[in-house]
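Colleague: I would like to see how this sequence folds:
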Amino acid sequence: MEVVKAVDEQNQVQEQEQNSGLREKSPVIRMKRPYFIMLLVFLVIFASGITAFALSFGKESQPMVIGGSSERDEFAKLYNAYDTLKKGYYKDIDEDKVINGAINGMIQSLDDPYSTYMDEKDAKEFQHSVSSSFEGIGAEIQEKDGHIMIVSPLKGSPAEKAGLKPKDIVIMVDGKSIQGMTSTQAVMLIRGEKGTKVELTIQRPGVEGTIKVPIIRDEIPIETVHGEMVGDGIAKVQITTFSTNTSKELVETLNNLQEKGMKGLILDLRQNPGGLLEQAVSISSMFVPKGKLLFKVEERNGNIEEYKSKNEGNPEFPLVVLIDNGSASASEILAGAVKESAGVPLVGEKSFGKGTVQTVQDFPDGSNVKFTTAKWLTPNGNWIHKKGIEPDYKVAVPDYYNLPYLDPKLELKKGSSSNDVKTAQQMLSVLGFDPGRKDGFFDEKTENAVKAFQQANKLQTNGAITGSTTEKIIGQLQEKIIKDDPQLKKAIEVIKKEMK
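Modeller: Coordinates of the predicted model:
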């Protein structure tokens, strides 16, 4: 018998998620227009005002003639400011730039990192990057408090390999400050073709100073589901993002694992930044009994729409779900649904906390506006926005999981003193080579530890940390992180009890 009897094919979304390698966080949950007509509320105000600037955004409202009887009082100040600049500024103004600035200002005044405006040029470039390739660094970002923050690097991506972590704040890109940029502007600056290099300067919570992270852009993995047996009839399936074919991939993976003897499942949503809402509905339905609530959507007028499981039956195996602070949006919908409607235990760390829904309105001139239309609630009515979902079994990861990236091009040797040396000393210590100190000063004991590491790995024994030595240190640290994984170990412990 197949693991999943029914997956609603109508939920297979025709629209490919915006994933060009580095993705803007704001569209991670997107509702179809029949579900959310609330954008009309916005457009009635938006279109009637902006048409005064000779932009035609549709038929949602009647065109306005400045000074005519249809002029709206609430836009008087806006018109006056525009006329004042056009007539009195010391040089000719760029009308398109001023108008786009006014629109962008309206969006920014919402103080909502998930709402943004793209003018014709930015929208065209962004759509081109989406349709032409899946190349970039592979990370979800969002604007927060005027900064660009990493939500989550994608599994196997250059961003993950370079050591980017959730909550990292990007300060500069190739030495250029991005302070005050929108997430869209940051995406356009960071994305690029496979094989090209970009250097991010980041601030990491709990780490002193800034960290420079060089990344070689590459093709981003398209597969979103990865499954394996982890022993004793237990399978682990990681979902990296909720894309167009994720539910189909998951069904195939589960059926394959069942043939290998799967009797219990660990669903890994760590570092999953979200994706398409329809996929979250399909996948949640696989693990929640038919008719039970998956989540609710609350509009600004207080109306609530309930989304229920469409599954015809429950999988015949116990389930445990892994989450962390990189689990966001659609991941949180799934985690909340199985926790509250199916009694599935969650293991790991508190999730990211993204509880809003966005939609995109395209305009005839090629620009668009993406804005929040509603908030979603868990089956029990909890709004997890900015709070996240607490796991049933809280398991922290070791401090060395968050060590900064160490650039192989650097040469660290006896007499050096820097934060990079401090990072290298911490890495050596974790790998079992005692540097004698961890304060950032490269002394004789640290040199001896490096030589011992080089000898153990058949590298040139010169006592300096650079090139292949650095790469080997980083590689072994990554292997240790995967091998140790205290969250996975706890999940295995929990599911074994569920299987009895």
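Colleague: going forward, measure contacts and count neighbours with C-alpha atoms only.
Modeller: Fine.
Colleague: Val151: what's it in contact with?
Modeller: 25, 139-142, 165-168, 273, 326, 328, 352 (CA atoms under 8 Å, 6 or more residues apart in numbering).
Colleague: and the top helix by length along the chain, how far from the chain's centre?
Modeller: If you go by DSSP state H, the chain has its longest helix at helix 467-484. Relative to its parent chain, helix 467-484 has a centroid offset of 25 Å by CA atoms, centre = their mean, to the nearest Å.
Colleague: Here is the second sequence; please produce its structure so I can put it next to the first one:
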Amino acid sequence: MKNKWLVIISICSLLLGASGTYVSLLWILPPGTMDFSKEKVESNHEATTKGERNPGLEKVEDAFELIQKSYVEDVSDRQLIQGAIQGMIGTLQDPYSVYMDEEASERFNDSLDSSFDGIGAQIAIQEGKLIIVSPIKNSPAEKAGLKARDQIISIDGITVEGLDLYEASKQIRGKKGTNVKLEIVRSGLSKPLEVEITRDEVPVLTVFANMKKSSEKNIGYIQITSFAQGTAKDFSKELRKLEEQNLSGLIIDVRGNPGGMLSTVEAILYELVTESKPYVQIEERSGKKVPYFTALKEKKPYPITVLIDEGSASASEILAAALYEIEGYSLVGKKTFGKGTVQQALPLDDRSNIKLTMFKWLTPDGNWIHGKGIKPTIEVDQPAYFHAHSLQLEETLALDMNNENVTIAQEMLLALGYGTGRQDGYFDEQTEKAVKAFQSINKIPVTGKIDVKTAMKLEEQIISAIQDEKNDLQLQVALKTIR
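Modeller: Next comes the predicted model:
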């Protein structure tokens, strides 16, 4: 293996959308890939390659020659070698360790750009299932309604069974303007959702900041959507601007943030947590734990609250754990994703790569959150309509019908202030009255039936309600916590 180095950045992920009325994009990387020193990886590699050759490799060579000479059809050397590597990695049963051939490696390098063509959400494989970790902020995927924990079961009608992450991304990714059809399984729905998504360019913007007023106090708000190159610099710049405005408190929002570079979250933590505890501990294969400290002597003169949810993974969890366990800051929202391992991409001579899990990371207090996540200090559920499913209309919904789509429509109508009297999926007269009222207000032909036009308007208004921060209960609780 040549002495090359590749920094892994988990910023551009699979981006998908659940509503046919919105455009979505795609790219995929597993959540929360982080980088470590070149010297560390090379020394580990040298340690594992020294010594005599494993005699078991002779058996592999025998199998290679047997297949090459005797199999009923011709098989290329490249195919057999890649299959052997993939088989070895598969025995690890680690969704984050992946072999990337030359083509996949090139796509991986493309993901380091400031934008990419795709659908826009991050995916991972868990327990053999291809799941969405989180859609990227402001992506068509987010606007279309794809959610963390959605499971992809087919791409363009072809099952994803047996695909690794990079094969799945290869099928989903494509040129801007082309479409991809995904079949999604979502908790709470008895039938899969079929989603047709138009690929587009996804810009990678990672820091969004503004000042919020709460009880006449200036509360700074910074959302970090991933920990990419340049994120720490942008964070520092936005923080300085907020601090120049008589800041009374700060909210850091890492909801839906799938992770990124360790060096980036380190740089941010250097501004926020003191040297009293390690901000992270890296556990090596031997069990040795290496603590990392900041040099900060004094904490910020204002309180900080962190917003977290099921889509907060890896580097986001490092940030949340450090701010809570070192400084005692509040965590508001829902339990995080639970990704506590570190991967490195190790280049092979033919420009392919093995991305291998090489370390565990532990919180300042030595907790390993892998598969468990981090619980908030203040648990807050969002309003039910934040989790509303998309209407998958195969027929117009009307009086006396009883199905899942009616339930979804009733939930939407209730959230928008149109009382249906029930949410059990039965389209009764009260539901019909609510539909007529909605149609009348929105200047849609008043039929009392939910056709495509009515369904689109319902979804449009639900998305608008979700984007109104007054309805963001987690944010509102965070503001009160600061006060």
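Colleague: Need the TM-score between these chains.
Modeller: TM-score of the superposed chains, computed with TM-score structural alignment, normalised by the length of structure 2, equals 0.88; 460 aligned residues with a CA RMSD of 2.5 Å.
Colleague: out of the contacts of Val151 of structure 1, who's nearest Asp407 of structure 1?
Modeller: Lys165 (16.0 Å; CA to CA).
Colleague: what's the counterpart of the closest one in structure 2?
Modeller: Under the alignment (TM-score structural alignment), Lys165 of structure 1 pairs with Lys147 of structure 2.
Colleague: my guess is Lys310 of structure 1 is in a helix, correct?
Modeller: No. Per DSSP: H, G, I helix; E, B strand; the rest coil, Lys310 of structure 1 lies outside any helix segment and is coil.
Colleague: Please work out how many residues are found near it.
Modeller: Using other CA atoms under 10 Å, Lys310 of structure 1 has 22 other residues around it.
Colleague: Also Ile441 of structure 2?
Modeller: Ile441 of structure 2: 9 neighbours (other CA under 10 Å).
Colleague: What lines up with it in structure 1?
Modeller: In structure 1, Ile441 of structure 2 lands on Ala456 (TM-score structural alignment).
Colleague: and the gap between its match and Phe433 of structure 1?
Modeller: Using CA to CA, to the nearest Å, Ala456 of structure 1 is found at 10 Å from Phe433 of structure 1.
Colleague: ok, now which ones touch Glu498 of structure 1?
Modeller: Counting by CA under 8 Å, 6+ apart, Glu498 of structure 1 has contacts Pro318.
Colleague: same thing with Arg30 of structure 1?
Modeller: Leu276, Leu277, Val357, Gln358, Thr359.
Colleague: tell me which residues in the strand or helix carrying His128 of structure 1 are buried?
Modeller: Assigned by DSSP states H and E, His128 of structure 1 falls within helix 120-132. The neighbour-count check on helix 120-132 of structure 1 (16 or more other CA atoms under 10 Å) flags Glu120, Asp122, Ala123, Phe126, Ser129, Val130 as buried.
Colleague: Once you drop chain neighbours, what's closest to the fifth one?
Modeller: So that's Ser129 of structure 1. Ser20 (5.8 Å; CA to CA, 6 or more residues apart in numbering).
Colleague: My read is that the one you found contacts Ala139, right?
Modeller: No. Using CA atoms under 8 Å, Ser20 of structure 1 is not in contact with Ala139, being 9.6 Å away.
Colleague: so what's in contact with the two at the same time?
Modeller: Residues touching both Ser20 of structure 1 and Ala139 do not exist when contact is defined as CA under 8 Å, 6+ apart.
Colleague: neighbour count winner among these two?
Modeller: Using other CA under 10 Å as the criterion, Ser20 of structure 1 and Ala139 rank with Ala139 on top: 29 against 26.
Colleague: coming back round to it: okay, buried residues for the longest helix of structure 1 please.
Modeller: Those would be Thr469, Thr470, Glu471, Lys472, Ile473, Ile474, Leu477, for helix 467-484 of structure 1 by 16+ other CA under 10 Å.
Colleague: still on that earlier bit, quick one: the residue nearest to Ser129 of structure 1 from Ile99 of structure 1, how far?
Modeller: Taken as CA to CA, the span from Ser20 of structure 1 to Ile99 of structure 1 is 28 Å.
Colleague: how deep is Glu127 of structure 2 tucked in, by neighbour count?
Modeller: 10.
Colleague: Distance check, Thr341 of structure 2 against Asn246 of structure 2.
Modeller: Distance, Thr341 of structure 2 to Asn246 of structure 2, by CA to CA: 39 Å.
Colleague: Name the surrounding residues that touch stretch 235-254 of structure 2.
Modeller: The contact list for stretch 235-254 of structure 2, computed with CA under 8 Å, 6+ apart, reads 207, 209-211, 217-226, 268, 302-309, 312, 316, 478-479, 482-483.
Colleague: Out of these, which sit inside helices?
Modeller: Those of those mapping onto helices are Ile268, Ser316, Ala478, Leu479, Ile482, per DSSP H.
Colleague: Number of residues surrounding the first one?
Modeller: Ile268 of structure 2 is surrounded by 18 other residues when neighbours are defined as other CA under 10 Å.
Colleague: Same question for the third one.
Modeller: Taking other CA under 10 Å as the neighbour definition, Ala478 of structure 2 ends up with a count of 24.
Colleague: any idea how far it is from Gly32 of structure 2?
Modeller: Ala478 of structure 2 sits 25 Å away from Gly32 of structure 2, taking CA to CA as the criterion.
Colleague: How about the second one?
Modeller: The span separating Ser316 of structure 2 from Gly32 of structure 2 equals 8 Å under the rule CA to CA.
Colleague: next one: the last one
Modeller: Computed with CA to CA, the distance linking Ile482 of structure 2 and Gly32 of structure 2 is 28 Å.
Colleague: Also Glu194 of structure 2?
Modeller: For Glu194 of structure 2, the distance to Gly32 of structure 2 - CA to CA - is 28 Å.
Colleague: Who has more neighbours out of these two?
Modeller: Neighbour count, other CA under 10 Å: between Glu194 of structure 2 and Gly32, Gly32 has more, with 31 against 20.
Colleague: can you tell me which residues contact the closest residue to the more buried one other than its chain neighbours?
Modeller: Counting by CA to CA, 6+ apart, Gly32 of structure 2 lies nearest to Gly259, which is 3.8 Å off, once chain neighbours are set aside. For Gly259 of structure 2, the contacting residues are 10-11, 31-33, 226-227, 312-317, by CA under 8 Å, 6+ apart.
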